[in-house]
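> only the shape, not the letters, is given here:
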């Protein structure tokens, strides 16, 4: 076995994953929102119609994920690059659209392509490459994507002011492709054994450099029929639903009489916190374990909701609550990924996580409806925050029970 010298290739893989996430997931689900208002005005539709793009993207992801679980280990780098290219090509084509229907159709196929470049692929690859510091690596990859997106968001607005939204969208898609495609082709590899290497930290754990590195865990055929699977899927679905509250901070700010700039700054603060929290949550999970780490940061999310409940008339509290509340969004990435790895092991991790994520993304597509409907019915965001607190507690219960029941599931290695 050839030894690597200097920096382990796993860190290059992590950087590539961050570029892949940015050039597909965060660009085409978050930053693309900057194009909604001018595009809606040009197409003569209301904002709610064009925002359905996000809903159909999530539905597309949910439809694609079952195939990801079965095909992921068979797809070469060129295949992943192809799915990344598909997303950028469709986004570029949307710049020429003259009907909102094309946004919905395009959004669905972007979602299908994204299912092969998003959370399941990234988490599986980094779990394969990192025996130690897995949580940190997953969190850092998402954090890198957040940094790139934080730069791209104002840049896209500047481009629209200079050359119009249609031309700016073509440039936006080209930048996404320039990030994601080279990363998929040259930086990201499914597992270290395909490069004749061992994962980062393997020697420290195994203490036997010459041994093979078997994947140990619950076989998918047992996991998918277990109550632990149902509970983890429910935990992800509920987290998806409450995490969308970040997008409604401007509505909350307006409802309590804040200036519009306060709502916008709440989103900016959440984005800044996201950069730091991704790596911090990952490092916490590495330190104290997936279950305790997940529950601890979910408790932080509860504190954030309490702060927001008392933030009317106090912008600084609103900013603090928005920042800490981003922990919910972070837990969707490194948090759930680590819980799945802990409960079910790594043997069939990709397949199990794909089905769990399918349920989660399907639930996420209705998260916005749940939040807005609750606000409309009650006329106040206070009940929205109470709802989020109750759901966060339920999520913790699901994760704890899933872990307890998961200990009873049969585990085998991939060489058995």
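Arrived safely, thanks for sending. Since the model is a prediction, treat every value here as computed from it, not as a measurement.
> C-alpha only now, for contacts and for neighbours.
Fine.
> and the most far-flung residue of the chain relative to its centre, what does it touch?
In the chain, the greatest distance from the average C-alpha position (C-alpha atoms, centre = their mean) is reached by residue 210, at 35.6 Å. Residue 210 sits next to residue 1 when contact means C-alpha atoms under 8 Å, 6 or more residues apart in numbering.
> what secondary structure does it sit in?
Under DSSP: H, G, I helix; E, B strand; the rest coil, the three-state class of residue 210 is coil.
> ok, now residue 7?
Here residue 7 is recorded as coil under three-state DSSP.
> for it, grab the count of nearby residues.
Here the neighbour count serves as a burial measure; for residue 7 (other C-alpha atoms under 10 Å) it reads 9.
> any idea how far the spatially most central residue of the chain lies from residue 221?
Compute the mean C-alpha point of the chain, and by C-alpha atoms, centre = their mean the closest residue is residue 333, 4.5 Å away. For residue 333, the distance to residue 221 under the criterion C-alpha to C-alpha, to the nearest Å works out to 24 Å.
> what do you get for residue 256?
Distance of residue 256 to residue 221, computed by C-alpha to C-alpha: 50 Å.
> for residue 386, same thing?
When distance is defined by C-alpha to C-alpha, residue 386 is 38 Å away from residue 221.
> which residue packs closest to the residue nearest to the centre of the chain, ignoring adjacent ones?
For residue 333, the nearest residue in space outside its immediate sequence neighbours is residue 119; the separation is 6.5 Å by C-alpha to C-alpha, 6 or more residues apart in numbering.
> quick one: contacts for residue 144?
Going by C-alpha under 8 Å, 6+ apart, the list of residues near residue 144 reads 15, 18, 19, 22, 275.
> in addition, the following structure is provided for comparison:
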């Protein structure tokens, strides 16, 4: 095996993953709402007419994710991520050239194709291949840059819109997306350590503990076997409802103002959600590595649930309660992308991880697509987020229950 050097190559894989997340989520997803209103006003249409492209993006991801595992197993991940990065940069940049709403929907579908692999399909698989120790911590650090990227580029986007207009802003952001993704996807990313004649981080310790023992094949069940088990549908329920509940984050600015706080306070509330989201990736990853997935689930989902309760009563207890709720909800929000991959591997093993993971994660993207529209409709119908928050509290309770039941079912899979 090739000498690893002072810094194990797995950590460069983590850096590359962080950059990809910062671009594909921090810019393309998180900065999109900042641009909606400027485009809508220029086109003289409603904001919902523009934001519909985001729903189409997530619906496309939902449709494609079940097939992503086969594609990832058949082709080199470097090529897949490079093509996806080019597609997303072009689709996002072209939005700055459109003169009507419909082309935005075409770009939304294209973004869905690229994001299937950039956000959901590839990175957890790569990280699981490169890390045999500190999997949760490394994945948590990489995913934290979804929030870090959003916090940084949200400010950049606001400044750009005021200085050069929304059209040029789309183009500049698209160039940044390409810069963050393509050098790493081409020159750094490798699917497995064996492609560089290396071993995974932590593999040496595993080998020392298993000296004179023949290396065992990856344990776990095939997708076909998994789908015949109730555990598969419990994990899918957990993942889908977690994604649905997480969409409350999109409504925080409107909620803050709906209960009488100022627009400035609303912006600060969003900042607290972002801080919680970013810190939550590190925190939940570390908790998983040290105490196990069950403790991480209680910390993440429990934090989100308490955060929603705090938001619900913040109009009676003041702005401090609102900020605390936003921070705690951000921690729960971070778990919606970090915890499902860990649960999936814990329940079904690594033998057919890619295929099982991409199929189950389609439930998350469907939840996001549904939640974004559903919660808006409920607010418009009632003029309050009270019903929305009660529903989310129930969703969190079902989410923690289904995840624990699925983990207990693991014993019956016999692998």
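Perfect, thanks for sending it. Since the structure is predicted, the reported quantities are computational estimates derived from the model, not experimental observations.
> tm score of chain vs chain?
The TM-score (TM-score structural alignment, normalised by the length of structure 2) is 0.95; 411 aligned residues with a C-alpha RMSD of 1.7 Å.
> thinking again about what came up before, out of the contacts of residue 144 of structure 1, grab the one that's most surrounded.
Comparing the contacts of residue 144 of structure 1 on neighbour count, residue 22 comes out first with 31 neighbours (neighbours: other C-alpha under 10 Å).
> and that one, what pairs with it in structure 2?
When structure 2 is aligned by TM-score structural alignment, the residue opposite residue 22 of structure 1 is residue 22.
> so how far is residue 152 of structure 2 from its match?
In terms of C-alpha to C-alpha, residue 22 of structure 2 sits 9 Å off from residue 152 of structure 2.
> what helix or strand is residue 250 of structure 1 on?
Taking DSSP states H and E as the criterion, residue 250 of structure 1 maps to helix 249-255.
> what is the helix or strand following that helix packed up against?
Later in the chain than helix 249-255 of structure 1, the nearest helix or strand by DSSP H and E is helix 260-288. Under the contact definition 3 or more C-alpha pairs under 8 Å, 6 or more residues apart in numbering; DSSP states H and E, helix 260-288 of structure 1 sits against helix 134-163, helix 249-255, helix 290-309, helix 315-325, helix 327-330.
> corresponding residue for residue 49 of structure 2 in structure 1?
Across the alignment, which pairs residues by TM-score structural alignment, residue 49 of structure 2 is matched by residue 49 of structure 1.
> going by neighbour count, list what's buried in the helix or strand where its match lies.
Using DSSP H and E, residue 49 of structure 1 sits within helix 47-71. When burial is assessed from 16 or more other C-alpha atoms under 10 Å, helix 47-71 of structure 1 yields the following buried residues: 50-69.
> what does it rub up against?
Applying C-alpha under 8 Å, 6+ apart, the set of residues contacting helix 47-71 of structure 1 from outside is 29, 33, 36-37, 40, 100, 103-105, 107-116, 120-121, 350-355, 357-362, 364-366.
> what do you get if the cut-off is 6 Å, keeping everything else the same?
Applying C-alpha atoms under 6 Å, 6 or more residues apart in numbering, the set of residues contacting helix 47-71 of structure 1 from outside is 104, 107-108, 111-112, 115, 350-351, 354-355, 358, 361-362, 365.
> filter these down to the ones in strands?
When strands are assigned by DSSP state E, not one member of the contacts of helix 47-71 of structure 1 lies inside them.
> put together TSV for those residues, with distance to residue 327 of structure 1 on each row.
Formatted as TSV, the entries for the contacts of helix 47-71 of structure 1 read as follows, by distance: C-alpha to C-alpha, whole Å:
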residue	distance to residue 327 of structure 1
104	30
107	27
108	27
111	24
112	26
115	23
350	24
351	26
354	22
355	23
358	21
361	18
362	21
365	19
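> which one of the residues you listed is nearest to residue 181 of structure 1?
residue 115 (15.3 Å; C-alpha to C-alpha).
> list the contacts for the closest one?
Counting by C-alpha under 6 Å, 6+ apart, residue 115 of structure 1 makes contact with 61, 64, 65.
> on that earlier part again, so between residue 386 and residue 221 of structure 1, which is more surrounded?
Between residue 386 of structure 1 and residue 221, counted using other C-alpha under 10 Å, residue 386 has the larger neighbour count: 15 against 11.
> what's the counterpart of the more buried one in structure 2?
In the superposition onto structure 2, residue 386 of structure 1 corresponds to residue 390 when matched by TM-score structural alignment.
> sorry, back to before: nearest to residue 409 of structure 1, out of the helices and strands packed on helix 260-288 of structure 1?
When those are compared (using C-alpha to C-alpha), the closest one is helix 290-309, at 16.9 Å.
> superposed on structure 2, what's the mean shift for the closest one?
Once fitted to structure 2, helix 290-309 of structure 1 is off its aligned match by 1.7 Å on average (mean C-alpha distance after the TM-score superposition for structure 1).
> state the span of structure 2 onto which that helix is aligned.
When structure 2 is aligned by TM-score structural alignment, the counterpart of helix 290-309 of structure 1 is residues 293-312.
> what of stretch 325-338 of structure 1?
The alignment of stretch 325-338 of structure 1 onto structure 2 (TM-score structural alignment) covers residues 329-342.
> what residues sit buried inside stretch 402-415 of structure 2?
402, 403, 404, 406, 407, 409, 410.
> kindly report the same for stretch 72-80 of structure 2.
For stretch 72-80 of structure 2, the neighbour count (16+ other C-alpha under 10 Å) marks 72, 77, 78, 80 as buried.
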